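Enquirer: show me how the following folds:
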Amino acid sequence: MESTHGIDSGSPSAVLRLLMDGRPRTRAEIVAATGLARSTVRARLDLLLAAGLVTGGGTEESTGGRPASRFVFHPGARHVLAAEVGATHATVAVADLGCRLIAVEQVGLDIADGPETILELLVTTWRELLRGVDTAEIAGVGIGLPGPVEHSTGRPNNPPIMPGWDGFDVPAAITAEFGAPVLVDNEVNLEALGEHTAAHPDVLHMIVIKAATGIGAGLISNGVLHRGAAGAAGDLGHIRVPDGEDALCRCGNTGCLEAVAGGPALAAKLRELGLPAHSTADVVHLVRAGNLEAGRVVRQAGRDIGEVLAGCVSMFNPSLVVIGGLVAGAGEMLLAGVRESIYRRSLPLATENLRIVASTAGATAGVLGAAAMVVQHVLSPEVLDARLGGVVSAISAGEA
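Expert: Okay, the predicted model is just below:
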C-alpha cells in the first residue's frame, strides 16, 4: 500500500503513528485500523519492539482462550536534548519522545559572547541534566536561536543581534559532542511549535508572539510551522511602527517595533520617569506591583505590537494569536493593548472568530518546540524507515 506522498503505509512508521496516541492496542485492532495483513503487522511490531519504540501494554480480558497482548508507544525509549537560547538567558532541557520535559534548567548568558562560548555552556548544562535522569539513547538535539536560521543547514543567517554567529555550523559543533542529529531553528518558531504541540494541536492557523528583549513571531499554517524562504518568516521586531519616530534599533534601522516595545526600550522609558527599571524583569515587577506609569507604558507597548500585528492578521487570517515572552508576564496590560490595536485596525472578517490569548506553555514553550522538532524528524517516515530499512527490506523480500 502506498500513500499519496509515496510513503509506504505498511512501513514501521505507519504502525508507530497509530500507536503514538498512547492508547494500547492488540494486533487485531492494529490490523483493523491499518488494513494491513496480520503477518505485516506482526513483522512491523517486531521491528518497533526491537528498537524499543513500542512496548507491551498489558493484555485484554480473556473471553476464553489466550488473552491478546496489547502494544503501546514507548516515549521513554530515547532522550531528546532541547534548548531555547535568548539574548540574555537560555532554557535547557532533557525530554522524552512524547515531548515530556524530564529535566529543565535556566542559565544566564550574553548571546554576543559568540557561538563557541554559548554552545559550550549548553553542552555542559545538558551533561549535568543527564546525570540526574535514566540512561537512554539520545535521539537528537534541538536548539532555538534568537535570529534567522537556515533550517536546512542549521546555520544562523545574518542574525542582527548575534555578532560572530552568522554562518556558524551549529550542528557540526553539537554533533561532535553527542553523535546525534542536531536541528536548529529560530527560537520564536520553536515557541510557536511548542504552543501548538502542547496547548493548541487542533488549531490550523495561529501566530505566536514572543515579547522580550526582542520581539518576534512564529507562524503555524495548515498545522505546520511556516519558516519562509530564508528562515526569516515572522521577523516582526524589525517592522517599523507607525509612531516609532527615530528610536534606534540594534539592526541599524530606526523606528523598529523592538526598539519601541522591546523589554530594554520599556525599561529605558521607565528610567526616564525616575523609576528603578534596569531590565525587562524590573518592568514586569513594577506592573505587577500596581505602578500606574509602568502599566501605562506596557499597555502602549501592547498597542504598538498590535499596530504591527494587525497587518499580519489581515494578511495571514489566523484563528488564534498567542502572546508570550517575558514582557507578557505583565499580564492583561500588554494583552489589552494588543487587542485594542488589532480589533481597531484589522479587517472585521479577519477578527470575527479571532482569539488573542496569553501563552499556555510559558517559559517552556521554546524547549517544548525544540523537542517536538526533533521528535517529528527522527520519527518521520523518511528517517525512521530508513533507519530500519535494512531489516524492512529483508522482511519484505520474505513476504513477497
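Enquirer: rest of the way, CA atoms for contacts and neighbours
Expert: OK.
Enquirer: count the residues that sit near the nearest residue to residue 353 once chain neighbours are set aside.
Expert: Once flanking residues are discounted, residue 353 sits nearest to residue 319: 6.3 Å by Cα to Cα, 6 or more residues apart in numbering. By other Cα atoms under 10 Å, 18 other residues sit near residue 319.
Enquirer: before we move on, what about residue 387?
Expert: Number of residues near residue 387 (other Cα under 10 Å) recorded here: 13.
Enquirer: could you also give me the structure for this next sequence, so I can compare it with the first?
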Amino acid sequence: MTGRGQARAGDLLELVRSGRATTRGALQQATGLSRATVGQRLDRLFRAGWLREGAGGPVDSPLGGRPSITLEFDDEHAVVLAADLDTRHARAAVLSLAGEILAEHSGTLVIEDGPDVVLGELGRWFAELLEKAGQPARTVCGIGLAVPGPVDSDTGRVVQPPIMPGWDGHDIRGRLAGAFAECAGEGVGVVPVLVDNDANLMAYGEQRTGYADCSAFVLVKVSTGIGAGVVVDGSIYRGIDGGAGDIGHIRVGTETLCRCGAYGCLAAVASGGAVARRLAEAGLPTASGSDVRDLLAAGHPEAVGLAREAGRLVGDVLATVVTLLNPGVLMIAGDLAGTPFLTGVRELLYQRALPRSTAHLDVVTARLGERAGLVGAGALVVGHLYAPERVEERLLAMGV
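Expert: Now for the predicted structure:
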C-alpha cells in the first residue's frame, strides 16, 4: 500500500477484499485518510460496481460514534473464464470472482495438435459455458490458462516446453483472446489473458483454499510429466523466467531417454507416462498417466508396484527440495497421486531428508482434485485485475 494518508481507491479495495478493514471508520484508521477522502475513494468503487454494502448490518465503528455499515467486495459483478490443459485432455470453466465454479466442461483436447487448434477449441468451449451459466460474454473480466510447460509470466509465452511441440514462443494470450472474441459474438472487447504453468496454478489454488496460513507450500504434479508449484508468502514463486519447479528434468542417474532430449531425467522414469510405458511393455493397454490412474483405482498389482517405485524415485528428489525450501506442506497431485505413490515418496523423503527439515512438514494429497488448476487460474486473474496498482488504471479506463 502507498504511504499513510496517500491510499488510492485500489488500496481501499484491497483492505476490504482482504477483510483487514470493512467499514469507513476502519478504512480511515488503516490509511490515515480523512472521512471525506475515504468517501470519495469509495464512491468511485461503488460506481464501478466493485463494492457493495454488507448484508450483516451496522457494526461498531473503531472511531466511536454511530455504528458503521460494513463493506464487501461485490463478487457478482463479473465472471472469470479458466482452462487447464493436459497433454490429451482439458477442463474449462466459468467462475465467479469468489472462485465458485458456475459451469464446467472437460473433454479430449490433444496438445500436440498445436496452439491454433487447441486455443480455437477453447474459445468455443468458453462461449458454450457462458450460455450454460446464463452469463453474457460482456461480464467476462479475464481468462486464466494453465499449461503443462514453463511460462514466461511477463509475456505469457511458453519457453522450450518438452511436452508441448509447436507451442514454444507462441502468442497464447493474443490467440486465446481472439478465439474467445470470435466465438462469443459481436460487442466483446479484448479480454485480458493470463497464462501460467499448471503446477503453479494448482499450487496457488490449493494453497489459497486450504492452506492460506502456510507461508511455504509445495505441490508436485505427477501426470504425463512431473512438475512442482511453489507458493511463498501467498505468491507463486516462478524464478527468473518461469523455470522454477521443473523438477521432472533433474537427472537421477539412469540412461532412459526423456522427451526433452536428455537422458536420465526424473520424468523419464517416474512420471505417469513412464509408468504407462512400462505397463504397456508388460502387455497392459496403457498409453498415458490417466490410464495408469484407472489401473490404480482398480487395484491392479503391477500398476500399484510401479507407482510405489516411482514414488520412491520422486521422494529421493523431494528430499533435496524439502531441505532447500523447508515447506510446511508438500502436496502430491496428478494421475499417480494415490496411496502407493505417496507411500513410496514418504519412504525415501523421510529417509534422505534431515529430521529438522521434516519435523513440521505435512505430506498430503490434493484436496481440489482435477479442479485445482481451474481454481488457481481464476484466482490469478482476480488477483491481477483487482490489485491496487491496476484498479486505478481500470477505473480511469471506465471513466470513473
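Enquirer: drop the TM-score for these two in here.
Expert: The TM-score (TM-score structural alignment, normalised by the length of structure 1) is 0.89; 385 aligned residues with a Cα RMSD of 2.5 Å.
Enquirer: ok so, going back, my read: the residue nearest to residue 353 of structure 1 touches residue 205, true?
Expert: Yes. Between residue 319 of structure 1 and residue 205 there is a contact under Cα atoms under 8 Å: 5.9 Å.
Enquirer: strands of the stretch 201-350 of structure 1, residue ranges please.
Expert: 206-211, 215-221, 224-226, 320-324 (DSSP state E, counting those that start in this stretch).
Enquirer: export those strands to TSV and tack on mean neighbour count?
Expert: TSV is the format used below for those (neighbours: other Cα atoms under 10 Å):
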stretch	mean neighbour count
strand 206-211	28
strand 215-221	24
strand 224-226	17
strand 320-324	24
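Enquirer: closest to residue 77 of structure 1 out of these?
Expert: Nearest to residue 77 of structure 1, of all those, is strand 224-226, at 25.7 Å by Cα to Cα.
Enquirer: okay, that closest one sits on what stretch of structure 2?
Expert: The aligned range for strand 224-226 of structure 1 in structure 2 is 235-237, by TM-score structural alignment.
Enquirer: what's the counterpart of residue 56 of structure 1 in structure 2?
Expert: Aligned partner of residue 56 of structure 1 by TM-score structural alignment: residue 53.
Enquirer: next, that match: secondary structure please.
Expert: Following DSSP: H, G, I helix; E, B strand; the rest coil, residue 53 of structure 2 is assigned to strand.
Enquirer: how many neighbours does it have?
Expert: 16.
Enquirer: residues of stretch 378-396 of structure 1 that come out buried?
Expert: Buried positions in stretch 378-396 of structure 1, judged by neighbour count with 16 or more other Cα atoms under 10 Å: 378-381, 384-385, 388, 392.
Enquirer: which of these fall in strands?
Expert: In this view, the buried residues of stretch 378-396 of structure 1 have no member that belongs to strands under DSSP state E.
Enquirer: run through who's touching stretch 332-344 of structure 1.
Expert: Outside of stretch 332-344 of structure 1, the residues within contact range by Cα atoms under 8 Å, 6 or more residues apart in numbering are 295-296, 298-307, 309-310, 313, 323, 327-328, 351, 356-358.
Enquirer: the match of residue 56 of structure 1 and residue 248 of structure 2: what is the separation?
Expert: 48 Å (Cα to Cα, to the nearest Å).
Enquirer: wait, residue 230 of structure 1 sits on residue 153?
Expert: No. Residue 230 of structure 1 lies out of contact with residue 153 (Cα under 8 Å); the separation is 11.2 Å.
Enquirer: between the two, who's got more neighbours?
Expert: Using other Cα under 10 Å as the criterion, residue 230 of structure 1 and residue 153 rank with residue 153 on top: 17 against 12.
Enquirer: any figure for the gap between the equivalent of the residue nearest to residue 353 of structure 1 over in structure 2 and residue 321 of structure 2?
Expert: Residue correspondence to structure 2 (TM-score structural alignment): residue 319 of structure 1 is matched to residue 328. Residue 328 of structure 2 sits 12 Å away from residue 321 of structure 2 when distances are taken as Cα to Cα.
Enquirer: go on, residue 285 of structure 2?
Expert: Counting by Cα to Cα, the gap from residue 285 of structure 2 to residue 321 of structure 2 is 34 Å.
Enquirer: ok, now residue 394 of structure 2?
Expert: Residue 394 of structure 2 is 40 Å from residue 321 of structure 2, by Cα to Cα.
Enquirer: now distance to residue 396 of structure 1 too, for the strands of the stretch 201-350 of structure 1, in a markdown table please.
Expert: Shown next, in a markdown table, are the strands of the stretch 201-350 of structure 1 (distance: least, Cα to Cα, whole Å):
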| stretch | distance to residue 396 of structure 1 |
| --- | --- |
| strand 206-211 | 42 |
| strand 215-221 | 37 |
| strand 224-226 | 32 |
| strand 320-324 | 45 |
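Enquirer: how about the ones you listed, which one is nearest residue 165 of structure 1?
Expert: strand 215-221 (18.5 Å).
Enquirer: okay, angle between that closest one and strand 206-211 too, please.
Expert: Between strand 215-221 of structure 1 and strand 206-211, the angle comes out at 170 degrees (axes from the mean of the first three to the mean of the last three Cα atoms, to 10 degrees).
Enquirer: so how far does strand 215-221 of structure 1 sit from its counterpart in structure 2?
Expert: For strand 215-221 of structure 1, the mean deviation from structure 2 after alignment is 1.0 Å (mean Cα distance after the TM-score superposition for structure 1).
Enquirer: quick one: residues in contact with that strand.
Expert: 188-193, 196, 204-210, 225-227, 233-237, 257-258, 262.
Enquirer: one more time with 7 Å
Expert: Residues from elsewhere that reach strand 215-221 of structure 1 (Cα atoms under 7 Å, 6 or more residues apart in numbering): 188-189, 192, 204-210, 225-226, 234-237, 258, 262.
Enquirer: equivalent analysis for stretch 308-316 of structure 2, please.
Expert: 270, 340-349, 352.
Enquirer: kindly report the same for stretch 20-32 of structure 2.
Expert: With Cα under 7 Å, 6+ apart as the criterion, stretch 20-32 of structure 2 contacts 4-5, 7, 12, 15-16, 34-35, 38, 61-63, 68-72.
Enquirer: what are the ranges of the helices in structure 2?
Expert: Assigned by DSSP state H, structure 2 shows helices spanning 9-18, 24-31, 35-48, 115-133, 172-184, 198-210, 266-270, 272-281, 289-297, 301-325, 339-352, 355-358, 372-385, 388-398.
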